[in-house]
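**Q** Give the three-dimensional model of this entry:
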Amino acid sequence: MARTSGKLSRITEQPSHYDHLEQMSVGELLKHINEEDALVADAVGKANPQIEALVEAIETRMKRGGRLFYVGAGTSGRLGVLDASELPPTFGVPEGWVTGIIAGGDEALRHAVEKAEDSPEQGWNDLQAFHPTADDSVIGIAASGTTPYVIGAIRQAHQNGLLTGCITSNPNTPLAEASDFPIEIIVGPEFVTGSSRMKSGTAQKMVLNMISTTLMIRMGRVHGNRMVKMQLTNAKLVDRGTRMLQDYLGLDYDEAQQRLLDAGSVAGALKGKGRKH
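**A** Okay, the predicted model is just below:
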């Protein structure tokens, strides 16, 4: 990033392309927000080679028994916790296989915790509670790429032999420099100047989905195109699993549901049963 008056000039802090927002109608505001959001997928696509390199490196370690950690603050931290928390019910993975860590702890999921992101030591301290090993991987998430909590965690993780990556919305940041596998998603200025919960947050969510879903597929948690190891935590998922078994085994609904409930998962019910022809 360029330097202005001795400070880093961050794209995420540059003025919006729109002004006088308070004078716009509801329709105008929605239209322009949507126009800006439409730019995000293309920006993510340009970073596909960076994402691929990180996923392949994490996969190698996960197949040795390693875990994945997300570390972030504010919106970035919340998105990491969200992605990690969805994997056990969606793919049936053990709790702790993928973990989100947010500056300020669980309280910060709902409320801003003052100065939680400002400590360069606390990120690694929070990570140490999980007894990380050299087979583990850590992804730092920070739109600015300058968050001390995240940079400190990544630097210490690297020094301790963990694989490190990051997701940021600015080029050439301290966070990217500290990471083995940086991912830079340049979405441009936000619709509301500096509000990185918007395009930057959307980009982070997309990249996290790409990383975790690809890893789950590569780790054998999907059969065909279906979540055969999802947890049966509600009626909707039981119904979904039942219909999967109907399709795979040619059973009527009641028999398929009974097999599902007896086995505890679609994968379990399919084991040794063979697919219908």
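**Q** For the rest of this, base every contact and every neighbour count on C-alpha atoms.
**A** Will do.
**Q** and the helix or strand hosting residue 89, how far out from the chain's middle?
**A** Element membership of residue 89 [criterion: DSSP states H and E] is helix 74-91. Here helix 74-91 is found 6 Å from its chain centre; the criterion is CA atoms, centre = their mean, to the nearest Å.
**Q** all strands for the stretch 101-250 of the chain, in order.
**A** Per DSSP state E, counting those that start in this stretch, the stretch 101-250 of the chain carries strands over the ranges 137-141, 163-168, 181-184.
**Q** from those strands, which stretch is densest packed?
**A** strand 137-141 (a mean of 30; mean count of other CA atoms under 10 Å).
**Q** what residues does that strand touch?
**A** Judged by CA atoms under 8 Å, 6 or more residues apart in numbering, the contacts made with strand 137-141 from elsewhere in the structure are 58, 61, 66-73, 76-77, 80, 150-151, 153-154, 157, 162-168, 175, 204.
**Q** and this one, so I can compare the two:
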Amino acid sequence: MTIPPTSTSIPVQRSTEALDPNHADLDRLDPLALVQAFADDQRAAVEAVRSATPALARVVEAALPRLESGGRLVYVGAGTSGRLGVLDATELTPTFSWPPERAVPLIAGGERAIRQAVEGAEDDAAAGANDVRAANVGPGDVLIALAASGTTPYVLGAVEAARSLGALTVGIANNPGTPLLAAVDCPVALDTGPEVISGSTRLKAGTAQKIALNTLSSALMVRLGKVYGNLMVDVRTSNAKLEDRAVRLTCHGAGVSESEARAALAQAGGSVKTALVMLRLGLSVQEAEARLAAAGGHARAALGEG
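**A** Take a look at the predicted model:
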């Protein structure tokens, strides 16, 4: 596969780089008006994601079979986009007990780039391809490529390598008609337009990417059985706050007292899902775990609710 030309070879119309005529006097605003300008402009991020919901739903449908078969989510980006990918990948483990080895964030410039800019890293297409190969990306994996501009060479190099290795590729960009969206299996355009501070895509472009990632990964986790009703039943109880949350979830889902919930969770090793099945069906830990395994980890199916 050949990557479509990048911004270095042909001009690409990028609305994220356009000047916003509504904020030409931004530096003259008083604090209240300044904050209102930034806050009001963020509404466009929500609307951009709402417009992209059909595309995001197609990603869920395409990605689900690979993840059900043990595949990984691999995030690729540079700068703000790369950091957002790192954040989404990191949060899947405590929220849904998603194995950390199955959420792989790749960022231009490596881990150092999470905290500081690594000059020129995003311009290296070969580095993107090499990082994908080093992560052993393969046919079972889903690569989520993020670039506000839609032209970042590091990201485009990663996409080309991932597609050649058989992975499902997803592209999220804030400019329609850009090379990234043309290069992937599942394009998602978040058309957020010009920024209040011209060209600063850490603003509403970044917000739209964050919302899209939250939406996409959360929808996948729901479909994978990590949620019962709207209860976060696969939460990892790694601290006191999350232990208390697990108790509340178990009380609500099973309709039991706090003491009953705590006792069941202790037997279930902190697993809300297992505790729910135990309490609702009067089963032992082993019986509840076996029932969940037979249901593919879906609590509703394990409870016989279809």
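**Q** Need the TM-score from the superposition.
**A** The TM-score (TM-score structural alignment, normalised by the length of the first structure) is 0.94; 272 aligned residues with a CA RMSD of 1.6 Å.
**Q** Over in the second structure, find the residue span the helix holding residue 89 of the first structure aligns onto.
**A** Aligned using TM-score structural alignment, helix 74-91 of the first structure spans residues 79-96 in the second structure.
**Q** Need the contact partners of the matching stretch.
**A** So stretch 79-96 of the second structure is in contact with 73, 75-77, 98-100, 103-108, 113-114, 117, 122, 146-148, 201-202, 206, 209-210, 213-214, 217, 221, 226, 232-238, going by CA under 8 Å, 6+ apart.
**Q** Now list the buried members of these.
**A** If you count burial by 16 or more other CA atoms under 10 Å, the buried members of the contacts of stretch 79-96 of the second structure come out as 73, 75-77, 98, 103-108, 113-114, 122, 146-148, 201-202, 206, 209-210, 213-214, 217, 221, 226, 232-237.
**Q** matching residues in the second structure for the biggest helix by length in the first structure?
**A** The longest helix of the first structure (DSSP state H) is helix 199-218. Residues 204-223 of the second structure are where helix 199-218 of the first structure aligns, taking TM-score structural alignment as the criterion.
**Q** which other residues reach that stretch?
**A** The contact list for stretch 204-223 of the second structure (CA under 8 Å, 6+ apart) reads 16, 41-42, 44-46, 48-49, 56-57, 59-60, 64, 80-81, 84-85, 88, 92, 96, 146, 148, 172, 174, 190, 192, 195, 227-228.
**Q** Apply 7 Å and report the result again.
**A** With contact meaning CA atoms under 7 Å, 6 or more residues apart in numbering, stretch 204-223 of the second structure is reached by 42, 45-46, 48-49, 56, 60, 64, 80-81, 84, 88, 148, 174, 190, 192, 195.
**Q** for stretch 101-118 of the second structure, same thing?
**A** When contacts are defined by CA under 7 Å, 6+ apart, stretch 101-118 of the second structure is touched by residues 72-78, 82-83, 85-86, 89, 121-122, 154.
**Q** can you give me the end-to-end distance of stretch 219-230 of the first structure?
**A** Stretch 219-230 of the first structure has an end-to-end distance of 14 Å (criterion: CA to CA, to the nearest Å).
**Q** what do you get for stretch 168-177 of the first structure?
**A** The first and final residues of stretch 168-177 of the first structure sit 11 Å from each other (CA to CA).
**Q** and it, which stretch of the second structure?
**A** Residues 173-182 of the second structure are matched to stretch 168-177 of the first structure when aligned by TM-score structural alignment.
**Q** again with stretch 47-61 of the first structure
**A** The counterpart of stretch 47-61 of the first structure in the second structure, using TM-score structural alignment, spans residues 52-66.
**Q** Tell me which residues of the helix holding residue 89 of the first structure come out buried.
**A** Neighbour-count burial for helix 74-91 of the first structure [16+ other CA under 10 Å]: 74-85, 87-91.
**Q** cool, and stretch 216-233 of the second structure?
**A** Residues 216-222, 224-228, 231-233 are the ones in stretch 216-233 of the second structure that count as buried (16+ other CA under 10 Å).
**Q** ok, back up a step: after superposing, tell me the mean distance of the match of helix 199-218 of the first structure to the first structure.
**A** Taking mean CA distance after the TM-score superposition for the first structure, the mean distance separating stretch 204-223 of the second structure from the aligned residues in the first structure is 0.3 Å.
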